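1. Task: produce atomic coordinates for the following.
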Amino acid sequence: MRKKEIIGTFEKLGVFLGQFSNLPGRNLTVMPWLEELNKEFFQPMDVLVQNVYIHNPWFTGENVRYALKVAATWLRAESLVNWLSCYDNRPERVKEKTIAVVMAGNIPMVGFHDMLCVLVSGHRLLAKLSAKDDQLLKLISEIISAINGELGGKIVFEEGRLKDFDAVIATGSDNTARYFEYYFSKYPNIIRKNRSSAAIIDGLETKEDLERLADDVFRYFGLGCRSVSKLYVPADYDFSFLIEAFSKYSHIANHNQWANNYEYQRAVHLIDRIPHLDTGFLLIKESSNLSSPISVLHYENYDRPESVIDPDLTESDRIQCITARRPVDGKIIEFGKAQEPGLGDYADNIDTFEFLLNL
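-> So this is what the prediction gives:
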């Protein structure tokens, strides 16, 4: 199957998904193929978006719609063409192989990017879904099959032991990565581990800046590798302005799982007399640790901004991304963009598509 045909399939998928993500777009009523697709899949997708939280309480309708928005943005024709233009010197066709992909389930549809890379590169997908996210991608694969039966036939979901594959992409924790590295050592592989994200505050932020930072902290309940779990702040930074801006997400206290984590962490900090700031829904404490528990945000002071923007931080294998008021090309992105990666923003900064093309 030619790449142009595959791209056309995903572009149609993006138009369909965009209906559930409040994306501004084109006049959908003039697309007969979409009307046919909607007859079969609009209601099942709509029901799943609203009810998947019953299976996984972290997958609220708001967060699922946001994940669909990101995917629909990726699947616009211009996004796909720009992404693939970086690989123009590569052959149109590759020798088709079966790629086993062990997917995470920390945020909705987190494995979709790997699915896209495998199929666009011309390979077959053998996917092992996380029990936490085993519904959305199955429905999306059915939609792909309805648009392009040949491409849909290249997607297989395996619930048991993975076998008969040529290469592996596996995402998990530091602990599971050790198992993956042992089990998949004889195959070409990408093994992903824990990563976290951070933000740099310079003290000149407006309320709007800090509200965008709140998106980076609270989106997906902070469960993504691109979720900001640590702040770097000037010495003697006054947190009152930040806490006021973060009240945008005060409703998160109504989420049962978040509230349970918050109450537990609050009790631990009070009993152990750990210094912290309490917003009523988030604890903010000083720590050298990059990652933080759910409902806790770490911070660390710095004396000079340039001491933060150095290779030890920006090139750390523990960092996925860094946000700030003023972006730095190739190193730091602006507040509010952490959960809006582009197609070329690969997990663990390993070029998945290049890996697949080289098999």
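2. CA atoms for contacts and neighbours, from now on please.
-> Fine.
3. just checking, next helix/strand downstream of the strand or helix carrying residue 269?
-> Element membership of residue 269, judged by DSSP states H and E, is helix 256-271. In the C-terminal direction, the helix or strand that comes right after helix 256-271 (DSSP H and E) is strand 277-278.
4. Output the contacting helices and strands for that following strand.
-> strand 283-286 (3 or more Cα pairs under 8 Å, 6 or more residues apart in numbering; DSSP states H and E).
5. And the strand it packs on, what does it pack against?
-> helix 256-271, strand 277-278, strand 296-302.
6. what does that strand rub up against?
-> By Cα atoms under 8 Å, 6 or more residues apart in numbering, the surrounding residues in contact with strand 283-286 are 262, 265-266, 275-278, 295-300.
7. how far does stretch 240-258 stretch from start to finish?
-> End-to-end distance of stretch 240-258: 22 Å, with Cα to Cα, to the nearest Å as the criterion.
8. what comes up buried for it?
-> Neighbour-count burial for stretch 240-258 flags 242-243, 245-247, 249, 252-253, 258 (criterion: 16 or more other Cα atoms under 10 Å).
9. for stretch 185-199, same thing?
-> 189-199.
10. would you list the contacts of strand 283-286 in CSV and tack on neighbour count and distance to residue 47?
-> Below are those laid out as CSV (neighbours: other Cα atoms under 10 Å; distance: Cα to Cα, whole Å):
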residue, neighbour count, distance to residue 47
262, 22, 30
265, 18, 34
266, 21, 36
275, 12, 44
276, 16, 41
277, 16, 40
278, 14, 37
295, 25, 29
296, 22, 32
297, 23, 34
298, 22, 37
299, 21, 40
300, 17, 43
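11. Could you also give me the structure for this second sequence? I'd like to compare it with the first:
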Amino acid sequence: MTIDDHKSHLIKLGKFLNQFQVVESVKDDSLPANEKLFAEMEEKIDNAVHHNGWFTRENVVFSLQQWSEALTEENLKLWLAEYDLSKSGGKTVGIVMAGNIPLVGFHDFISVLVSGHNVLIKLSSNDKHILPLISKYLMKLDSRYEERIKFTKGKLEDFDAVIATGSDNTARYFEYYFKGKPSIIRKNRNSVAILTGNESQEELSRLGEDIFRYYGLGCRNVSKLYVPENYDFDRFFKAIYEWNPIIHRDKYANNYDYNKAVYLMSEFKLLENGFLILKEDKSFGSPIATLFYETYKNEGQLNKTLQKNKDKIQCIVKNEPGNTEVRFGQTQKPQLWDYADNIDTIEFLLNL
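-> Have a look, this model is predicted:
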């Protein structure tokens, strides 16, 4: 299977995913293999929502739409142009997927395929419905995928390399279990936003997307703010108020109530607006419904802090980003060349 074959298949997959909407999906009869799989995908979306209380239809469809926008001819060309994929392939790469947000391991999945390798997937029990259907669609496009895509419910066996994503605790297990194999082991990371006080209301509003999308469960979700001393949080609270319906989701509300009670009993100083708690804290991983913040005196001091903690940070969000930073509202819309933990997955796969 050539790289042009892969590109063609992924472009068709992107168009397939684009059909699914929050309110009413629109079937495209011109797409190959769509007659049956369109209805199956609708069923799998419902299954995912019923199985995992954090997976609303809005969030599952958001993930599908973001991948649809990524899988275009232009994006695939830009992504793969710098690699020599002609001599790659033939290995079996195991992927242990996380399940914190929908399709969180999809980038690893397509990276293995375009690199010419076979993929052996162990799904998270929290996110087990959508990727098998996507794999089925690829197999309908080209039967050769039937030999190249495998799923396992047990432990990974008979593989040449592995990509595993989990917490800091599971990473220790992965490192032991997969020792001796080429691997990418991903641990806990969080994202931060830098505020200067000069942001517009529109920019702060877009920051709400980075904080609340997927209920803040992703490593690309902003879990901490860096703000100048004496920062006025009123403008921030006003800008994100449009997200207040999130408190009507029981699982989110339960976390909000619990964390607020714990903090108040511990006599921590808090700011809150009825659906988000702000707590001053030097840590990065804030609980659900809570956002940590820390003040900084100057940009130089802040840059030293960020550099010191770079292994804990996935994204840095600011209103005038540099090459390694992200604009407000864009953390959950990564490009194909935005690699998790800044580890080039394709380069890793090419060197197997």
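12. care to give me the TM-score?
-> The TM-score (TM-score structural alignment, normalised by the length of structure 2) is 0.95; 348 aligned residues with a Cα RMSD of 1.6 Å.
13. before we move on, the earlier item: reformat the contacts of strand 283-286 of structure 1 into TSV and put distance to residue 44 of structure 1 next to each item.
-> Below are the contacts of strand 283-286 of structure 1 laid out as TSV (distance: Cα to Cα, whole Å):
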residue	distance to residue 44 of structure 1
262	34
265	38
266	40
275	48
276	45
277	44
278	41
295	33
296	36
297	37
298	40
299	43
300	46
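14. Would you point out the most distant pair within those residues?
-> Greatest spacing in the contacts of strand 283-286 of structure 1, by Cα to Cα: 262 and 300 (20.8 Å).
15. and the most centrally placed residue in structure 1, what is it in contact with?
-> Closest residue to the average C-alpha location of structure 1: residue 110 at 5.2 Å, with Cα atoms, centre = their mean. By Cα under 8 Å, 6+ apart, residue 110 of structure 1 lies in contact with 103-104.
16. let's see it at 6 Å
-> If you count contacts by Cα atoms under 6 Å, 6 or more residues apart in numbering, residue 110 of structure 1 has none.
17. In three-state terms, label it for me.
-> Look at residue 110 of structure 1: counting by DSSP: H, G, I helix; E, B strand; the rest coil, its state is coil.
18. Can you tell me how far the alignment partner in structure 2 of residue 179 of structure 1 is from residue 183 of structure 2?
-> Aligning on TM-score structural alignment places residue 179 of structure 1 opposite residue 173 in structure 2. Counting by Cα to Cα, the gap between residue 173 of structure 2 and residue 183 of structure 2 amounts to 13 Å.
19. From the buried residues of stretch 240-258 of structure 1, pick the one nearest residue 157 of structure 1.
-> residue 258 (31.0 Å).
20. Show me what that closest one aligns to in structure 2.
-> Under TM-score structural alignment, residue 258 of structure 1 pairs with residue 252 in structure 2.
21. ditto for residue 146 of structure 1
-> So residue 146 of structure 1 corresponds to residue 140, using TM-score structural alignment.
22. Could you count how many residues lie near its match?
-> Neighbour count for residue 140 of structure 2, taken as other Cα atoms under 10 Å: 16.
23. Just give the closest residue to it, not the sequence neighbours.
-> Using Cα to Cα, 6 or more residues apart in numbering and skipping residues adjacent in sequence, the residue nearest residue 140 of structure 2 is residue 33, 6.2 Å away.
24. Compute the number of surrounding residues for that neighbour.
-> Neighbours around residue 33 of structure 2, by other Cα under 10 Å: 16.
25. Which residue in structure 2 aligns with the residue nearest to the centre of structure 1?
-> By TM-score structural alignment, residue 110 of structure 1 lines up with residue 104.
26. Could you report the separation of residue 94 of structure 2 from residue 346 of structure 2?
-> For residue 94 of structure 2, the distance to residue 346 of structure 2 - Cα to Cα - is 14 Å.
27. Revised request: answer the last question for residue 83 of structure 2.
-> 8 Å.
28. ok, these two, which is more surrounded?
-> Just comparing residue 83 of structure 2 and residue 346: by other Cα under 10 Å the higher neighbour count belongs to residue 346, 20 against 11.
29. Just the element for the more buried one, please.
-> Going by DSSP H and E, residue 346 of structure 2 is part of helix 345-350.
30. how about that helix, aligned to which bit of structure 1?
-> Taking TM-score structural alignment, helix 345-350 of structure 2 hits residues 352-357 over in structure 1.
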